[in-house]
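Chemist: Next one to model:
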Amino acid sequence: MVDVRELKIGNYVYLQNNKTPYKITEIGYSEIEYPRYEASRISSGAVFRTYIENLNPIPLTEALLLKCGFERKHFGSATIFCHLSIELDVYFCLKGVDYNIPVRSLHQFQNLYFDLIGKELQVNI
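Modeler: Reported below is the predicted structural model:
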């Protein structure tokens, strides 16, 4: 289950046990069961709503980082993933260096990227 405090519009998560990515388009209280939270997405022009407890995190993997435009580099025992843009270099460490910031899922990484860079991470799943 995903903590509602970690979610923001644009985050990707899984819906229950389904492995289809679900992009959040709205977060709010349930109109039926207040104060339960709901998340929404648009699918084929229709709005689909579900309770937050039906959402699961997408594990952050090396393959997913590569799909999002990162490159793998090795520095000694550390594996670094670099996302290079015209304006700046962004480096994230997956293994080898402990910064004590647990980022284990895609939505957490999307939020961290936005907080550090000020731009949305382009996700290609």
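
Chemist: Could you use CA atoms for every contact and neighbour count after this?
Modeler: Will do.

Chemist: correct me, but Y14 touches A39?
Modeler: No: applying C-alpha atoms under 8 Å as the test, Y14 and A39 come out as separate, 11.8 Å apart.

Chemist: more crowded one of the two?
Modeler: The neighbour comparison of Y14 against A39 (other C-alpha atoms under 10 Å) goes to A39, with 25 against 19.

Chemist: how about this one, so we can line them up?
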Amino acid sequence: MSLVFPLSQIALTAAITAVASLLLLFGARQYFKVRSPGEMLLIALVAGFSVLAWRSAGNTPALNADPIPAVSPNDVLCPMITYIFLGLYAAFRHPGEHDVRFEQVRAVLTLVSFAVNVITI
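Modeler: Next comes the predicted model:
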């Protein structure tokens, strides 16, 4: 097995992250207080883009090797990038009355990013 992944596999992982994030946000919209479908979509796209950006940039054998069975350094680093990207998004979004819930959204989508990365790549 090659330790460098094709862009198509990275893009698929990013798309799965975005779709899983969107489904989670839609399903838990009452809890997370994200009512705007546009904001749900944008948050999910940011999460997906973070995976595409990091996995493309960090697509090296050293970061893709699994020192722990089924978990590579990239699997662990990518969710951190998702957390940072969502934080950047939060810095530029309109402040609302439910900003505390956004930190929960950010944390949950970081876990989604981790799970998708471990499962799909």
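
Chemist: Could you quantify their similarity as a TM-score?
Modeler: The TM-score (TM-score structural alignment, normalised by the length of structure 2) is 0.26; 61 aligned residues with a C-alpha RMSD of 4.8 Å.

Chemist: ok so, going back, intersection of neighbour lists for Y14 and A39 of structure 1?
Modeler: Counting by C-alpha atoms under 8 Å, 6 or more residues apart in numbering, no residue touches both Y14 of structure 1 and A39.

Chemist: neighbours around V100 of structure 2, how many?
Modeler: V100 of structure 2 - counted by other C-alpha under 10 Å - has 11 other residues nearby.

Chemist: which residues are in contact with the helix or strand N117 of structure 2 falls within?
Modeler: In the assignment (DSSP states H and E), N117 of structure 2 maps to helix 99-120. Contacting residues not belonging to helix 99-120 of structure 2 are listed as 13, 16-17, 20-21, 25, 32-33, 47, 51, 70-71, 75-76, 78-80, 82-83, 86-87, 90 [C-alpha under 8 Å, 6+ apart].

Chemist: hmm, which of the residues you listed are the buried ones?
Modeler: 13, 16-17, 20-21, 25, 32-33, 47, 51, 71, 75-76, 78-80, 82-83, 86, 90 (16 or more other C-alpha atoms under 10 Å).

Chemist: Which ones among those lie within helices?
Modeler: Under the assignment DSSP state H, these contribute 13, 16-17, 20-21, 25, 32, 47, 51, 75-76, 78-80, 82-83, 86, 90 to helices.

Chemist: quick one on the thing from earlier: and the helix holding N117 of structure 2, how far from the chain's centre?
Modeler: Between the centre of helix 99-120 of structure 2 and the centre of its chain there are 6 Å (C-alpha atoms, centre = their mean, to the nearest Å).

Chemist: May I see the buried residues of that helix?
Modeler: Residues 102-103, 105-114, 116-118 are the ones in helix 99-120 of structure 2 that count as buried (16+ other C-alpha under 10 Å).

Chemist: same check, this time on stretch 39-56 of structure 2
Modeler: Buried-residue list, stretch 39-56 of structure 2, by 16+ other C-alpha under 10 Å: 40-41, 43-56.

Chemist: With stretch 78-94 of structure 1 instead?
Modeler: By neighbour count with 16+ other C-alpha under 10 Å, stretch 78-94 of structure 1 contains the buried residues T79, I80, F81, C82, H83, C93, L94.

Chemist: Just put the residues you listed in JSON lines and tack on secondary structure.
Modeler: Compiled in JSON lines, the buried residues of stretch 78-94 of structure 1 are given as follows (DSSP: H, G, I helix; E, B strand; the rest coil):
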{"residue": "T79", "secondary structure": "strand"}
{"residue": "I80", "secondary structure": "strand"}
{"residue": "F81", "secondary structure": "strand"}
{"residue": "C82", "secondary structure": "strand"}
{"residue": "H83", "secondary structure": "strand"}
{"residue": "C93", "secondary structure": "strand"}
{"residue": "L94", "secondary structure": "strand"}
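
Chemist: Much appreciated, bye for now.
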